[in-house]
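> this is a predicted model, with the sequence first.
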Amino acid sequence: MTICSKIKALTARENGMIKKCYDEVIQSVLVSDELRKFFLDEEHHAYSEVSTAQRAEFLFRLLAHVCIGGEVCQSEENIDVYIDFTRKLYRDLLSVQKNPDTKELQIVSLVYKVELE
């Protein structure tokens, strides 16, 4: 199961509609659905379903930023909108090359995490 389908199974209904929850402020963000709560609340029941290694992946972090948004973000009701956009953005940001020996595709882009002090 891919990370996107796992998150979808944990936070949305079968038709893709994101499960709602009571409004709560977590890390200065108003959270009113299970998707944002999943990304922001380490105490969330589904948080342990995703391994530390999966949470460190670039795709997971990119999806989290897209789903959480910012102060003027427009929330979507269906998780598929977020997943489709994140996949397109991911493909635009990464470069791949075919290995001449094995004929397999390899990601050649480097991803850095920048932290401000």
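Alright, I've got the coordinates.
> every contact and neighbour count from this point should use C-alpha atoms.
Noted.
> three-state assignment of Glu71?
Here Glu71 takes the coil state, with states given by DSSP: H, G, I helix; E, B strand; the rest coil.
> next one for the comparison:
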Amino acid sequence: MEKSFQFNLLESGVQLSPEHKELLMKWGLDRSLSKHKFNFDQPMQIYEIENFIYSLLRSQAVSASLGVAGLDIVKVKFEKLTCNNTTLDLFNVLKEGSIAPVRPDGSINGCFPDKFQDVNCETELHMALLNEDSDQYCLFSDEDRNEFLFRLFQLVVIGGSLCQYENLLQPYLDVTKQLYKSLVSVYKNKSENNKLMVSSSVFEVKEVSSEDGESFFPASSWKDEHVQTVCYVIVDPEKRHVTILTNKHIPFW
């Protein structure tokens, strides 16, 4: 018999410094980005993750927080992300080599404006994230792009529909770091000279649909699908905590 997990809301809201919250506002993410943290009532093994996520999204406390209360959840598509990074070294490539989108002083190279995945791209950093045909795109492997840290970085760089882009890389790195630290748990691995390791498991919820097959979350319908409309579930089995980070793209027009 499958477990029926119970969830209680612990806290809501993105925990960042006032300076970093101002940056979220500048990037058009202050109204769309949300975070909800819950505890759950019994042990959970990773092999139970499918049942866990179904229980999570069907929970009255969770569905009310996500704005999907009362909707009939029949099918959930999700995928596991890797979460191996404890530093920002993943992004060193942005300053290395002849095709680096960022100069040694940290300033971001501009480019001819274009649009990819319904995002206005005005810098080579955007090209590295979104344009598969650009030279800069190859700086990150598929494995890199599957890292939760990379997903957070992409989220803040692209921002919302009214995003005011940065000229320097560092603000993006600073906010990515603080978001990441607020979402994942780490521990010291004594067998590897107290090396910091991530103990959280992260999953991206791709689609939640009802009995008629219509998807209603994270995007309210297929017409609302966007690279910036995302839902991440971060599970800490040891503490029995689960955090849901969502962002819903709000079109300008």
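Perfect, I can see it now. Quick caveat, the model's predicted, so the values are computed rather than measured.
> excluding sequence neighbours, find me the nearest residue to Lys35 of structure 2.
Leu245 (4.5 Å; C-alpha to C-alpha, 6 or more residues apart in numbering).
> name the element that neighbour belongs to?
Here Leu245 of structure 2 sits within strand 241-247, counting by DSSP states H and E.
> circling back to that earlier point, count of residues packed around the residue nearest to Lys35 of structure 2?
19 (other C-alpha atoms under 10 Å).
> residue contacts, it?
By C-alpha atoms under 8 Å, 6 or more residues apart in numbering, the residues touching Leu245 of structure 2 are Leu33, Ser34, Lys35, His36, Cys231, Tyr232, Val233.
> nearest to Pro104 of structure 2 among the residues you listed?
Leu33 (31.0 Å; C-alpha to C-alpha).
> and Ser63 of structure 2, what's its match in structure 1?
Aligned by TM-score structural alignment, Ser63 of structure 2 pairs with nothing in structure 1.
> circling back: the strand holding Leu245 of structure 2 maps to which residues in structure 1?
Using TM-score structural alignment, there is no partner range for strand 241-247 of structure 2 in structure 1.
> go ahead and list the helix or strand containing the residue nearest the centre of structure 1.
Nearest to the mean C-alpha position of structure 1, counting by C-alpha atoms, centre = their mean, stands Leu63 at 2.5 Å. Using DSSP H and E, Leu63 of structure 1 sits in helix 58-68.
> how close does that helix sit to structure 2?
With mean C-alpha distance after the TM-score superposition for structure 1, helix 58-68 of structure 1 departs from structure 2 by a mean of 0.8 Å once superposed.
> where does that helix end up in structure 2?
Using TM-score structural alignment, the match for helix 58-68 of structure 1 in structure 2 runs over residues 148-158.
> what packs against the lengthiest helix in structure 2?
The longest helix of structure 2 (DSSP state H) is helix 170-183. Judged by 3 or more C-alpha pairs under 8 Å, 6 or more residues apart in numbering; DSSP states H and E, the packing partners of helix 170-183 of structure 2 are helix 148-158.
> other SSEs contacting the helix it packs on?
Checking 3+ C-alpha pairs under 8 Å, 6+ apart, helix 148-158 of structure 2 ends up next to helix 124-130, helix 170-183.
> and these, which is most packed in?
helix 124-130 (a mean of 23; mean count of other C-alpha atoms under 10 Å).
> now for the helices and strands packed on helix 148-158 of structure 2, which one comes closest to Leu162 of structure 2?
helix 124-130 (15.3 Å).
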